[in-house]
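In: model this:
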Amino acid sequence: MSSGVEKELCVTVRRYRCGDEKGMIDCIRDEYGDTYAKETWYSASAIMESAEKGRDIFIVAQLPSGEIAGTTALVRTEGKTCTVYEIAAQVVKKKYRGHKIAQRIFEYGLKLLEDKKASAVYSQPVLFHDVTQKLLCGLGMKAVGILPNIFDLEVLHHSYDNGRNTKMPLGIQVKAMCGQNAGRLYLPDRHKAFCRERFEELGAAYEIMDSAAQDCGEMPANSRLSYHYDRKHQYLEIHILTIGADFDRQLGQLLWTYPLRGEHTANVFLNSNDRYAVSVYEKLAKKGFFFTGIKPLCDDNAYLIMHHAGGVLFHLEDLKINVEFQKIADYIREENMI
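Out: This next block holds a predicted model:
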């Protein structure tokens, strides 16, 4: 980034047009080379196909010369009760940073989503610089959680300083847009105050259930879990959607297949709208998972985030984060003594 006061550069921020693909790919390569984790961003045909289907929205910042200076995508998720967009893959070429291009891209994107009556928008910014975090915070997006140890930094290369961390962490920032309701939440007592503060900042409706309401009623026979394992980055991501009588068996099978040791790490998204969430939180804690925040309003469920670091050290103090994320990092450190 350039130092001093940012000066605006003459650019046109607009939606994708056919023919922009090479310029968009050049932006990704400028920062990540050929190591970016979402490989579809290197495929002109994949970008064209996604844009033609109308599911996702691509945005570019174009110079008068025709060069694409920066780009991002608004990736849509359709739930039963919500339409949510993720601000993904935001990159400005290094030589054009310091000219408010990223800010203009974000402002343009959020205005599009307001016009589309989106339920909410979220982003998962990198935590090795705070530029995106600060810009999104200024546009009303609230920090709610941290996702540690995702991308192996010997595999994914970028231009910023990692500090002592060997795997890239991401944050979560959310903005409620159209009357979002997080529903009934079943939360561990020790984290209720933290979660309540986040929901109040979001301005979303919610109801934190009393402990007596947990684990009552007949448990369904079958759990519903989804997962993704990235072999290249040795990273496991699990979504616990419905908790049933076979939960221990399903989780045990996953952790047997993908043991969390050495460089293998995992993040779990635990559906806190499920009345059995607290008992599963306790089971995960006994297996070495620890709480790192929440991910609400990003689909039909509000999730607790739990992380297992395997054998990887996570250096919170080496993150480059804004004030909101620093509060979350301090909470994680105090709760887990890391």
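In: going by C-alpha atoms from here, please, whenever you check contacts or count neighbours.
Out: Noted.
In: helix, strand, or coil at N273?
Out: coil (DSSP: H, G, I helix; E, B strand; the rest coil).
In: was I right to think it contacts L185?
Out: Yes. Taking C-alpha atoms under 8 Å as the definition, N273 is a contact partner of L185 at 4.9 Å.
In: find residues that contact each of those two.
Out: Contact criterion C-alpha atoms under 8 Å, 6 or more residues apart in numbering; residues shared by N273 and L185: A302.
In: the closest residue to Q234 other than its chain neighbours: what's it in contact with?
Out: The spatially closest residue to Q234, leaving aside those adjacent along the chain, is H264, at 4.9 Å (C-alpha to C-alpha, 6 or more residues apart in numbering). For H264, the residues meeting the contact criterion (C-alpha under 8 Å, 6+ apart) are Q234, Y235, L236, Y258, A309, G310, G311, V312.
In: what's around the closest residue in space to R261 that isn't next to it in sequence, how many residues?
Out: Leaving aside its chain neighbours, R261 sits nearest to G310 (4.3 Å; criterion: C-alpha to C-alpha, 6+ apart). Here the neighbour count serves as a burial measure; for G310 (other C-alpha atoms under 10 Å) it reads 18.
In: how about M219?
Out: Counted with other C-alpha under 10 Å, the neighbours of M219 add up to 15.
In: ditto for the one 10 residues further on
Out: Y229 is flanked by 13 other residues according to other C-alpha under 10 Å.
In: that one and Y235 touch, don't they?
Out: Yes. The criterion here is C-alpha under 8 Å, and Y229 meets it with Y235 at 5.7 Å.
In: where's R14, which helix or strand?
Out: Under the criterion DSSP states H and E, the helix or strand holding R14 is strand 12-15.
In: what's the first helix or strand after that strand?
Out: Tracing the chain past strand 12-15, the next element assigned as helix or strand by DSSP H and E is helix 21-32.
In: in that following helix, what's buried?
Out: E21, G23, M24, I25, D26, C27, I28, R29, D30, E31, Y32 (16 or more other C-alpha atoms under 10 Å).
In: please provide the structure for the following sequence as well, for comparison with the first:
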Amino acid sequence: MELIKIRAVNQTTMMEPIQACIKCIAGQYMMSEKEIWGLSLAVEEAMANVIKYGFDQEGQHYFDVAVEVKGTEFTVVISDRGIPGDFIEDHYDDGLGISIMKHFLDQLIVKNMGFNGREQRLVKYLSGLPAYTKRLPEPAADLPGDLNLEYRPLRREDAIEVARCIYDEYELTYILEQVYYPDQFFDACERGDIYSLVAVAPDGEVAGHLAAVRLTDFPGIVEMGIGVVKKKYRKYDIMRNLTDQIVAYCQATPDINALLVEPVAYHTITQQMCEHYQLIPCGFAFHINELVNLDNKRVSVCLAIRSFKPGEKHTIYVPEPLEKLLRQIYQTIGIELAIGVNANHPFSEKSVMTLKKDKHNGLGKLFINQTGEDIARQLKMALQTLKKEKCPVILLYLNLFDPGIHFAYQEAVLCGFFNVGCLPLSSAGDYLCMELLVEQEIDYDTIEMTPAFRLLLDELQLLDSLTVVEE
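Out: Reported below is the predicted structural model:
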């Protein structure tokens, strides 16, 4: 929907009033002051491109500025009929202005419109979600006992309804941020990053949703999640039917090695589902996310995995104290295991390490794929960085295909990390999972587990050995 359109003469004096107008509109759509400032700067650069380079400097020319809102996309469209050229590809001002615009925008698109000239589209996603108002409780519905539901892949028009369902349950605390941007979420489905299924009632209403999300950090593994069923449809076994189809999809897709499920550690119903679908407990992640439906407490999750590669044979290198535990997990998953001989010293001078911070939940993530002679120094530097970033929880993943893993493990233990399981079957390697709680201890009052997960927790010996590292 186009909200406003302004025709401006190509003079720099026009820039300030246009920016003021856009700032006012952006504020009405709950954009933060920081976002508005960045958008205004990007608009200034885009208009400057038109004024400086879009026309010859003689005579008077005009360009148009419009504001459009569609779904959660707030778009400023700047159109001109000036000298042909691509402001991105032609690198005016050494590309500095374009770099600034890309930094503050979610999308920057420059289009050649032929006889209609040129168009710059500056897109910001509306994280304030003005369209997502908390809906009233659903009224009791007189639905038939036998309802003919259609199960099919997500369509673009379904994505907004899925986002609203997630918002009703979690507000803005759901761990996968993409789901709050309907167009972005659907585009991810189109690319194959997400396989999304909806259950649709005869009148076209979306009754339920479930997805398999490919994990960027662990290629070859997909996570099943984003499960929602509206209350009035909960007697129709929708979640079971969706789960059956997601599992069948994963099983039939050649490049999917395994399916991961992360049931919350306070909800045994989702944990019980794991046993039914042959998902094997393999670990935990404690206090990783705040949920509004748990009074914004940081919640813990269990990890369970199912292999779709029967007869897999893995040679891994294991820190000695963990050999018995890992043998048991691998055997239960169905992976034939050989234990390699740990290296006497690191094979390289430098460790191969990746450091990340999850902007949504503040988690720090550290991946060590190869242990070098510098491991002690590199690990301490990484921890200092993540603590400065105020990460309350740091997850550490050590590649079990690394012969020097026991050196990294020893240093991690000295830094206060404790083992929370393993995550095998990624195309990048099998990973030993460790965790460091920077700010708090595990709150066992919020944890309730089925016997299978409780047994694994006991075997990890967390109940007696957990310590908290002080700042």
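In: how about the residue nearest to R261 of the first structure, what's its partner in the second structure?
Out: With TM-score structural alignment defining the correspondence, G310 of the first structure maps onto V438 in the second structure.
In: hang on, its match packs against V393?
Out: Yes. Because the distance of 5.8 Å satisfies C-alpha under 8 Å, V438 of the second structure is recorded as touching V393.
In: give me the aligned partner of I68 of the first structure over in the second structure.
Out: Counting by TM-score structural alignment, the partner of I68 of the first structure is V206.
In: kindly apply the preceding question to K116 of the first structure instead.
Out: For K116 of the first structure, the aligned position in the second structure is occupied by T253, per TM-score structural alignment.
In: look up how far G183 of the first structure lies from the residue nearest the centre of the first structure.
Out: In the first structure, the centroid-proximal residue (C-alpha atoms, centre = their mean) is Q124; its distance is 3.1 Å. Between Q124 of the first structure and G183 of the first structure the distance is 23 Å, computed by C-alpha to C-alpha, to the nearest Å.
In: need the buried residues of helix 21-32 of the first structure in JSON lines (columns: distance to V131 of the first structure).
Out: Written out in JSON lines, the entries for the buried residues of helix 21-32 of the first structure read as follows (distance: C-alpha to C-alpha, whole Å):
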{"residue": "E21", "distance to V131 of the first structure": "25"}
{"residue": "G23", "distance to V131 of the first structure": "22"}
{"residue": "M24", "distance to V131 of the first structure": "20"}
{"residue": "I25", "distance to V131 of the first structure": "21"}
{"residue": "D26", "distance to V131 of the first structure": "21"}
{"residue": "C27", "distance to V131 of the first structure": "17"}
{"residue": "I28", "distance to V131 of the first structure": "17"}
{"residue": "R29", "distance to V131 of the first structure": "19"}
{"residue": "D30", "distance to V131 of the first structure": "17"}
{"residue": "E31", "distance to V131 of the first structure": "15"}
{"residue": "Y32", "distance to V131 of the first structure": "17"}
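In: ok, those residues vs M177 of the first structure, which is closest?
Out: If you rank the buried residues of helix 21-32 of the first structure by distance to M177 of the first structure using C-alpha to C-alpha, M24 comes first, at 28.0 Å.
In: check contacts around the closest one.
Out: Contact analysis of M24 of the first structure by C-alpha under 8 Å, 6+ apart lists V60, I68, G70, T71.
In: trace it over to the second structure, please.
Out: Applying TM-score structural alignment, one finds that M24 of the first structure aligns to V162 in the second structure.
In: so L270 of the first structure touches I305, yeah?
Out: Yes. Using C-alpha under 8 Å, L270 of the first structure is in contact with I305, at 6.4 Å.
In: with neighbour numbers in mind, choose between those two.
Out: For the pair L270 of the first structure and I305, the greater number of neighbours falls to L270 (27 against 23), based on other C-alpha under 10 Å.
In: ok, G203 of the first structure - contacts?
Out: Counting by C-alpha under 8 Å, 6+ apart, the residues that G203 of the first structure touches are A176.
In: the second structure: which residue goes with that one?
Out: Matched by TM-score structural alignment, G203 of the first structure corresponds to G334 in the second structure.
In: ok, back up a step: could you find the counterpart of the residue nearest to Q234 of the first structure in the second structure?
Out: Using TM-score structural alignment, H264 of the first structure sits opposite P392 in the second structure.
In: could you check how far its match is from K230 of the second structure?
Out: 33 Å.
In: repeat that for C302 of the second structure.
Out: 25 Å.
In: do a quick rundown of the strands in the first structure.
Out: In the first structure, the segments counted as strands under DSSP state E are 12-15, 57-62, 68-78, 83-92, 120-123, 142-152, 167-176, 181-185, 205-208, 224-230, 235-242, 265-271, 290-295, 303-308.
In: ok, back up a step: count residues in the vicinity of the closest residue to the residue nearest to the centre of the first structure other than its chain neighbours, would you?
Out: Of all residues beyond its chain neighbours, the one nearest Q124 of the first structure is I172 (4.6 Å), with distances taken as C-alpha to C-alpha, 6+ apart. The criterion is other C-alpha under 10 Å. On that basis, I172 of the first structure has 22 neighbouring residues.
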